[in-house]
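Enquirer: could you look at this predicted model? Sequence included:
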Amino acid sequence: MPAPLATELSTAAVLPEGLLYIDGVLRRAEGDRTYDNIGPWTGKPVGIAADAGTLDVEQAIAAARRAFDTTDWSSNHEKRFTLVRRLYDLFEVNRDRLVDIARHEVGAPLVAVNRAQVANCLNSWRDLMDVYPELQWEKDYGVRETSFGKSQRTAHYEAIGVAAAITPWNFPLYVNAEKVVSALLAGCTVILKPAPDTPLAGAIFGELAAEAGFPAGVLNVITASDPAEAGELLVTDPRVDIITFTGSTAIGKHIVRQGAETMKRAFLELGGKSANVVLEDEPNFAQIVAQSILVFHAGQGCAVQSRLLVPRSRYEEAKQILKAAYDAFADKWGHFDDPACSMGPVVSQKQMMRVKGYVDLGVEEGATLLAGGNLRPDKGDGWFIEPTCFVDVTNDMRIAQEEIFGPVLVVIPFDDDEDAIRIANDSIYGLSGGVWSGDRERALRVAKSIRTGTVGVNGGTPINGDLPFGGYKHSGVGRAWGIEGIEEYLETKVIAYPV
């Protein structure tokens, strides 16, 4: 029996109301303002969320500042760890609710839910707790004699202060956990502002923090329908010490400019246009090319490998392999209840039309549409666009240079290893990538030559919660996850005294 399409999705599935969490209190927004939480599968409301305004944001900032300045949160390491672990345990208990949020609010298919959306959120959160004991809070630099005499020198590492976390809609539970948990473990107090499209993935942090017994003001959660207003207030307020942001490079640049007036630290994980390089000596060439089709979570990931680079000598072969792979996948996406489904809708109508605009642009630029490219209203009333692949692409085309953030793969030929490296590096981005070869040393040489933050060689996994993740160039500033991700929220103070 075929898996049910999105059109068979029950409209009775409604998520709980999302509330603000400010100064230890779960509540509605000022004036009881709410907004509809639209489900990507149906295009219809799946719940409502609090719609925060200026006064709500002001109260959240004041609460976070007071909690940092007047309590022992930043200095009581054991207390912090105990509460973060208690919060993690509550997330595990509420795993089914996380699944509902990822499915109905994010639009994630079950394969994505059971990997990056929920499982990876919790696994990576556990990784942060595992590395936390390795953090160094003090470092001895020993005694040194200068013209002023002998001094004993030590460095002390302490929380930077109030952290504002502005997060995206594509993997919201995972990114929210990265920012909230890292900042809390470092000793910061936190204001979480999730994306307007995915408010409940943020609101649940407030709800469960209240249940865990977090001190008032340590964690605050504000949701809002306006994509910019609350973020602008956080970025420009001098009481906020650091902005941690994941999203588009354009918004990241805006945050840096706006925060400069208060010398605010910015920790940014931004866009990508990552290259997957398959060398001609890869023994499983057909398999690797076929599995490169960009379908997982409809290509909505900053680290997806959306440029496939294949040898010119095998380019026609690669086209045939890809055509067969896309044909075989044609009936395997857009199924809400199929546990094997890896691709559903994109998150919103706006995003669907953005992706379709890039498909039309690719045709105008002279690329050949090998597969897909159409909107699919037959899949349901939500935001469906076909898995899409362009061939006969040159790297100077906009579809090869700009982040589409949808299920659109571009395939580019290269002449030799140096040409592949040149094409991979001919991008303003540098977030992720992959290299495949029958000769591991050759693959490692190519990988080391690509200017990017993470590279998987022959299927290796360079993204885990215990590893630093981030990008070169316009893909961001700083590193998330691992010890390095917690250290982003620390300041260094050097103390010396005469001996």
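Expert: Ah, there it is.

Enquirer: rest of the way, CA atoms for contacts and neighbours
Expert: OK.

Enquirer: tell me who's in contact with residue 205.
Expert: Contacts for residue 205 (CA atoms under 8 Å, 6 or more residues apart in numbering) come out as residue 221.

Enquirer: now residue 261
Expert: Residue 261 is in contact with residue 236, counting by CA under 8 Å, 6+ apart.

Enquirer: redo that, cut-off 10 Å
Expert: Counting by CA atoms under 10 Å, 6 or more residues apart in numbering, residue 261 makes contact with 235, 236, 237, 238.

Enquirer: okay, one more to line up with it:
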Amino acid sequence: MSAARAEHLLIDGRLVPAEGGGTFENTNPATEEVIGVTADGTPGDMDAAIRAARRAFDGTGWSTDPALRVECLRGLQRALVKNAEELRAAMVAELGTPVALTHGAQLDTPVENIGWVADLTESYRWTEDLGPARPYGIASHRSTVREPVGVVGAITPWNFPMQINLAKLVPALAAGCTVVLKPAPDSPWTATLLGRIVAEETDLPPGVLNIVASSRHELGRQLAEDDRVDMVSFTGSTATGRAVMTAAAGNLKKVFLELGGKSALVALDDADLGQVVGNAAFQITTHAGQGCAILTRLLLPRARYEEGVEALVETLRGWPYGDPADPGTLMGPLISERQRERVLGYIATGVREGATAALGGGVPGHLPRGWFVEPTVLTGVDENATVAQEEIFGPVISVLAYDGGDDEAVRMANNSRYGLSGMVVSASAERARAAARRIRAGTVSVNGGIFYGADVPFGGYRQSGIGRESGVAGFEEYLEIKSLAEGV
């Protein structure tokens, strides 16, 4: 992978350097080595991208031609499949994600999901006939029309960049919107390589998709504030989501927010602890715990607490982690030194507040380079402790004990300002479903079921966000509803 292949912005259909030629470094978190540079977009570059998107929406037939959009999306999917190995190598290098994950949610699955969105676009009912009526005695024939919202500003995080980039731009483009994508500076190549593929190997019209990478977070604010942008779609922390919402309030543009989580894995008193522990271990080590929907609180009945903790510690003690390029690795590094220090700080806070690190808690001695943290199990955690309430975004699980049966388990699961995900495990599917229905979260797994899929809406309650991504609901986030009434 050469830096030159990944350094350009995509603006108005052309691959261009940043205004003034500025670049910023891209670092491999597993080796701490600089692997190249990326064009460092400026406010002028962002302005040009928004201008191009506005022109493409207002001045071309993109917004009114679903057949063209379907053709372009299928072409994009073919181009991404063709370039999958280059994308895979770039993601492992800049994210530190285990290569095994790129064969699922990090790359292959989101690319495959483009076909589902294209199929939906072809079959979608863009108009609905509501029939005749006589409001106020006036004979009228009513209908509704679904139309694209306009120019979409997409601001994406570093942890699952291809999945989240495509989850925003594909349905937005399918709906007839034009897009300006601002990727996170910690994972720019996933987006800039996408831009190169779009420019060189697809028929997307100029200005329909624009990609502005930058080290400057203020460009996200610029995108959210701009009056020419009709909607902002953001995935990231709840704190930044509040800032995006505030910035977008100036012209009351539509806002989609997919934010943080502190999700609970609830083991009811009849649960198979082997299943519980296997799910818990996989969850907190997936991409080193750097996922918003990861289950980071394990709730065990007090009578089975010690048994559950012992099983979890033994499972994680031999967990394979290290070099993300090794197909046998299940956990890689954290994205940056800054993130590692943040995670270690949370672990220290947990211990200071009374928790015990039953496993891990520090930097692994056998990995002197790279921003790794040991898989960490915190026990004796109070439900209101910092580590039980705040999103850590690292390979750390807090194990809590509950008394009082299913009601108490559900109450503790809901003791959070977030509401993104969850899981309930029980020997009784009916009992697990009943508890799952009472958990205030956007996605809940019952006995290990997987909710992730192109057709499944994803999003959260409370401070985990506003709106849904994926599924028909996610597609319709990028549409407006126009009601028509004709006098007859």
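Expert: Yep, that arrived. Predicted, not measured: the structure shown is a model, and the values here were computed from it.

Enquirer: TM-score for this pair?
Expert: Their TM-score after superposition, calculated using TM-score structural alignment, normalised by the length of the second structure, is reported as 0.97; 484 aligned residues with a CA RMSD of 1.4 Å.

Enquirer: just the buried ones from the contacts of residue 261 of the first structure?
Expert: Using 16 or more other CA atoms under 10 Å as the burial test, these include 235, 236, 237 as buried.

Enquirer: which members of those residues occur in helices, if any?
Expert: Counting by DSSP state H, the part of those found in helices is 235, 236.

Enquirer: from the buried ones among the contacts of residue 261 of the first structure, pick the one nearest residue 92 of the first structure.
Expert: Using CA to CA, residue 235 is the member of those that sits closest to residue 92 of the first structure, with 32.2 Å.

Enquirer: which non-adjacent residue is nearest the aligned partner of the closest one in the second structure?
Expert: In the second structure, residue 235 of the first structure lines up with residue 224, judged by TM-score structural alignment. Counting by CA to CA, 6 or more residues apart in numbering, residue 224 of the second structure lies nearest to residue 248, which is 5.1 Å off, once chain neighbours are set aside.

Enquirer: please apply the same query to residue 392 of the first structure.
Expert: Using CA to CA, 6+ apart, the closest residue to residue 392 of the first structure is residue 367 (5.3 Å).

Enquirer: my guess is that neighbour meets residue 396, correct?
Expert: No - in this structure, residue 367 of the first structure sits apart from residue 396 without contact. The criterion is CA atoms under 10 Å, and the distance is 11.4 Å.

Enquirer: so those two - more neighbours on which side?
Expert: Using other CA atoms under 10 Å, the more surrounded residue of residue 367 of the first structure and residue 396 is residue 367, with 20 against 12.

Enquirer: give me the distance between the residue nearest the centre of the first structure and residue 190 of the first structure.
Expert: The centroid of the first structure falls nearest to residue 175 when counting by CA atoms, centre = their mean (5.0 Å). The spacing between residue 175 of the first structure and residue 190 of the first structure, counted by CA to CA, to the nearest Å, is 14 Å.

Enquirer: same thing with residue 439 of the first structure?
Expert: Residue 439 of the first structure sits 47 Å away from residue 190 of the first structure when distances are taken as CA to CA.

Enquirer: more neighbours: which of those two?
Expert: Each of residue 439 of the first structure and residue 190 has its neighbours counted (other CA under 10 Å); residue 190 has more, 30 against 13.

Enquirer: so which residues of the stretch 251-400 of the second structure form helices?
Expert: Ranges of helices in the stretch 251-400 of the second structure, per DSSP state H, counting those that start in this stretch, are 273-285, 305-317, 337-352, 386-389.

Enquirer: what about the longest strand in the first structure?
Expert: In the first structure, ranked by residue count with DSSP state E as the criterion, the top strand is strand 149-159.

Enquirer: re earlier: which position in the second structure pairs with the residue nearest to the centre of the first structure?
Expert: Structural alignment (TM-score structural alignment) places residue 175 of the first structure against residue 164 in the second structure.

Enquirer: just confirm that match is within a helix.
Expert: Yes - the assignment for residue 164 of the second structure (DSSP: H, G, I helix; E, B strand; the rest coil) places it in a helix.

Enquirer: wait, it sits on residue 182?
Expert: No - counting by CA under 10 Å, no contact exists between residue 164 of the second structure and residue 182, whose distance comes to 11.7 Å.

Enquirer: which residues do the two both contact?
Expert: 154, 155, 156, 157, 234.

Enquirer: in helices only, show me those.
Expert: Filtering those for membership in helices, criterion DSSP H, returns an empty set.

Enquirer: picking up where we left off before, residue range for the longest strand of the first structure in the second structure?
Expert: On the second structure, the counterpart of strand 149-159 of the first structure by TM-score structural alignment is residues 138-148.

Enquirer: contacts for that stretch, please.
Expert: Contacts of stretch 138-148 of the second structure with the rest of the structure, by CA under 10 Å, 6+ apart, involve 57, 63-64, 124-134, 172-178, 230, 476-488.

Enquirer: buried subset of those?
Expert: Burial by neighbour count, judged by 16+ other CA under 10 Å, picks out 57, 63, 172-178, 230, 476-479 from those.

Enquirer: cool, thanks, talk later.
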